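Novice: Sharing a sequence plus its predicted fold:
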Amino acid sequence: MQKILTIIGARPQFIKASVVSRAIQQAEGIGEIMLHTGQHFDANMSDVFFNQLGIPRPDIQLDIHGGKHGEMTGRMLIEIEQALAEHEPDRVLVYGDTNSTLAGALAASKLHIPVAHVEAGLRSFNMDMPEEINRILTDQVSDVLFCPTTTAVQNLDKEGFGNKPAKVLQVGDVMQDAALLFAEKAAPPVSDTALPDKFVLATLHRAENTDDPVRLEQIVHALNLVHEEQAPVVLPIHPRTRNLIAKQNLDLKVRVIDPVGYFEMVWLLNHCQLVLTDSGGVQKEAFFFGRPCVTMRDQTEWVELVDEGVNELTGADTARIVGAVSRNLGRRVVDTNQLYGGGQASKRIVEELKAAR
């Protein structure tokens, strides 16, 4: 039996792994060991996802979080290497663009263990983003690259992967698999007061925004204006973001709630009028549920959503954010071109993993 060691550590990876792990469990001739780096350590940001999504409890738990990027990645490298030496997997499977992703890919490649990368080929073309560095380096050491979109395949082709001994495959997006699978289990978040019937769903966590005082102030001002003048804004807030806003003495006037589990997030996406975000994954999730998206970043990995006119980039400019919300509020989005594979990505990934041994 082929032994896959899957490395996860952050919220989006839990969701992606939930559907791929389910497909692995249903397949013959392939088994999985789950390693959780601990990169997201808050109970609402990790444990709840295992409980809700039915992901097998991790076989290996590293509990590595906090510190600067180099420190975190270095600690992960040391302990992941030890785990790989102990379990001797046939292949390592990594997801997305986090420090856990890069550490897992580097540790495996140094031990000559083949690496498969889910969500390969994505590019924002902004090297100030640590996620962009993680994506590029992970792709470079992977031998199977599972691309979610045509654009991702084209990015790798431009980088010369057609001349490398790596297999580039367009399989679709596992996040769409998850959205379709778990939509029926969605439930509203627990709150001390009822949420408004019509609202804008916001998320804010990217370091390029939260760690830049000017950008953070512009975004908070925009959120306040939207909340006061257009529609109530509901913001599930990460503890780190909350602390940075408080440290800068910014007056955030929107409806703030604690971080939510995936099913609660699905409920919010399915009941909001518009999504206002700096997340990569949430841009797609908005699309899966027919909601327009305004993205508070200068670039996006999901350029096809911008090309389709369902996602508008505004950067961190208050006026542009408020204007984009005004133009898109309440508009419905239709997936006419099946941009992300129609919910079959995880099945395709497992079929390819079995064939690539």
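Specialist: Perfect, I can see it now.
Novice: From now on I want contacts and neighbour counts done on CA atoms only, so please keep to that.
Specialist: OK.
Novice: Give the helix, strand or coil label for L201.
Specialist: Secondary structure assignment for L201 (DSSP: H, G, I helix; E, B strand; the rest coil): strand.
Novice: neighbours around it, how many?
Specialist: Taking other C-alpha atoms under 10 Å as the criterion, the count of residues near L201 is 24.
Novice: same deal with V190?
Specialist: When neighbours are counted by other C-alpha under 10 Å, V190 registers 12.
Novice: any idea how far P232 is from it?
Specialist: V190 is 18 Å from P232, where distance means C-alpha to C-alpha, to the nearest Å.
Novice: Same question for V260.
Specialist: Here the criterion is C-alpha to C-alpha. By it, V260 lies 18 Å from P232.
Novice: Comparison target below:
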Amino acid sequence: MTAKGLRTLLCVVGARPNYMKIGPVLAALDAVPRFRTVLIHTGQHYDPQMNDALFADLGIRAPDVNLAVGSASHAVQTAQVMMRFEPVVTGAADPVVLVVGDVNSTLACALVAAKLGVKVAHVEAGLRSGDRAMPEEINRILTDQLSDWLFCTEAEALDNLRAEGIDAGRVHLVGNVMIDTLLGNLKRAVPAAATLAGSGVDASSYGLVTLHRPANVDDEGVLAGLVDSLVAIAAHLPLAFPCHPRTRQRLEAFGFLDRLRAAPIALLEPQGYLAMLGLMAGSRLMLTDSGGIQEETTALGVPCLTLRDNTERPITVDEGTNTLVGRDPKAIMAAFADWRATGGKGGRVPALWDGRAAERIARILDAEA
């Protein structure tokens, strides 16, 4: 450490889910006088319009460094991030590397830091799906093994890390920074009525859909079953479907777009954070394969049907509003029938999901870094 105790915190984001997590962390770290924060965007997600809109919505400053790695295979993308990140670390004064989430950039930057003997802080540590076929699961496991500070959102993450032999002194239960962002922006959310105007879907009663995981959208048979389910559900509850560009490509390639357009389903362009927050808050039911949305709907009290066979966020099932239903159309329709009969899970907001997780992270790093 330098004589004055100043530290450079290299805060890494790479993909859209990271942006919702880094905002409150940056704000909390910037409030610590001896920290100098540097925001590094690896460029793993690189669409300028979507990036700029999300950064503006979230009130995050423009990145100080953009590595501009772009899209590639997992191996190539990870290697490119490592090659471009290494000189940033070696050129920084007394650095700590802070990574969030579970994308390729998270692991790549943690690995660079560990190889250089630079300490690593991992925000959202300890989450496990139990499915090593998911690239994100590999990223989670390895990043946690490399990290010096592991900041967890829920108690089960502590159990996961203990089972993997992680020293308990490195692990801290701090809460969920994504919920910090949600609570801090809820009053600024774009009303659903504004987003849905002219779509044909009534903003007073609708369900909300997101799909993007390769396991759901790349297999024609799986995607066909999901489309069948959405069309059947929309006959009872009109749906708003902000469509990820990759998902739209698959729907078009497999010839499914016309089926969706013929149903009471509003196919929307990808939405900014504040518009998506308004859509979630106003919806009666969420259908998704997103990890973060499972957490956000739990915080909002909106019933969520997760179209996956597992989740790395089990607290949303055990305590929150989330139900794992998988991809089988019969199971999806049975879960929807249960929602129609009961109104879905009420759940409760987990402990420490109170909007102050980032403050706890900053206090710990100030004391220990």
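Specialist: Done, it's in. Not measured: the values here are computed from a predicted model.
Novice: packing partners for the longest helix along the first structure?
Specialist: Counting residues, the longest helix in the first structure under DSSP state H turns out to be helix 69-87. With contacts taken as 3 or more C-alpha pairs under 8 Å, 6 or more residues apart in numbering; DSSP states H and E, helix 69-87 of the first structure sits against helix 99-110.
Novice: what's the mean deviation for the helix it packs on versus the second structure?
Specialist: Relative to the second structure, and after both are superposed, helix 99-110 of the first structure has an average distance of 1.0 Å to its aligned residues, where the measure is mean C-alpha distance after the TM-score superposition for the first structure.
Novice: Give me the angle between the longest helix of the first structure and helix 99-110.
Specialist: Angle, helix 69-87 of the first structure to helix 99-110, by axes from the mean of the first three to the mean of the last three C-alpha atoms, to 10 degrees: 50 degrees.
Novice: For helix 69-87 of the first structure, buried residues please.
Specialist: Under the neighbour-count criterion of 16 or more other C-alpha atoms under 10 Å, helix 69-87 of the first structure has M72, T73, R75, M76, L77, E79, I80, E81, A83, L84 buried.
Novice: which residues in the second structure does it match up with?
Specialist: Mapped onto the second structure using TM-score structural alignment, helix 69-87 of the first structure covers residues 74-92.
Novice: Kindly present the buried residues of helix 69-87 of the first structure as TSV, with separate columns for distance to C293 of the first structure.
Specialist: What follows is these, written out as TSV (distance: C-alpha to C-alpha, whole Å):
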residue	distance to C293 of the first structure
M72	32
T73	32
R75	36
M76	34
L77	36
E79	39
I80	37
E81	40
A83	40
L84	40
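Novice: May I have the residues that are in contact with the counterpart of L58 of the second structure in the first structure?
Specialist: Aligned counterpart of L58 of the second structure in the first structure: L53 (TM-score structural alignment). By C-alpha atoms under 8 Å, 6 or more residues apart in numbering, the contact list for L53 of the first structure reads I15, S18, Y262.
Novice: how close does L53 of the first structure sit to H65 of the first structure?
Specialist: Per C-alpha to C-alpha, L53 of the first structure is found 22 Å from H65 of the first structure.
Novice: One more: A120 of the first structure?
Specialist: Applying C-alpha to C-alpha, one obtains 24 Å for the distance of A120 of the first structure from H65 of the first structure.
Novice: Between the two, point out the one with more neighbours.
Specialist: A120 (30 against 18).
Novice: residues near L257 of the second structure, how many?
Specialist: Every residue meeting other C-alpha under 10 Å relative to L257 of the second structure is counted, giving 16.
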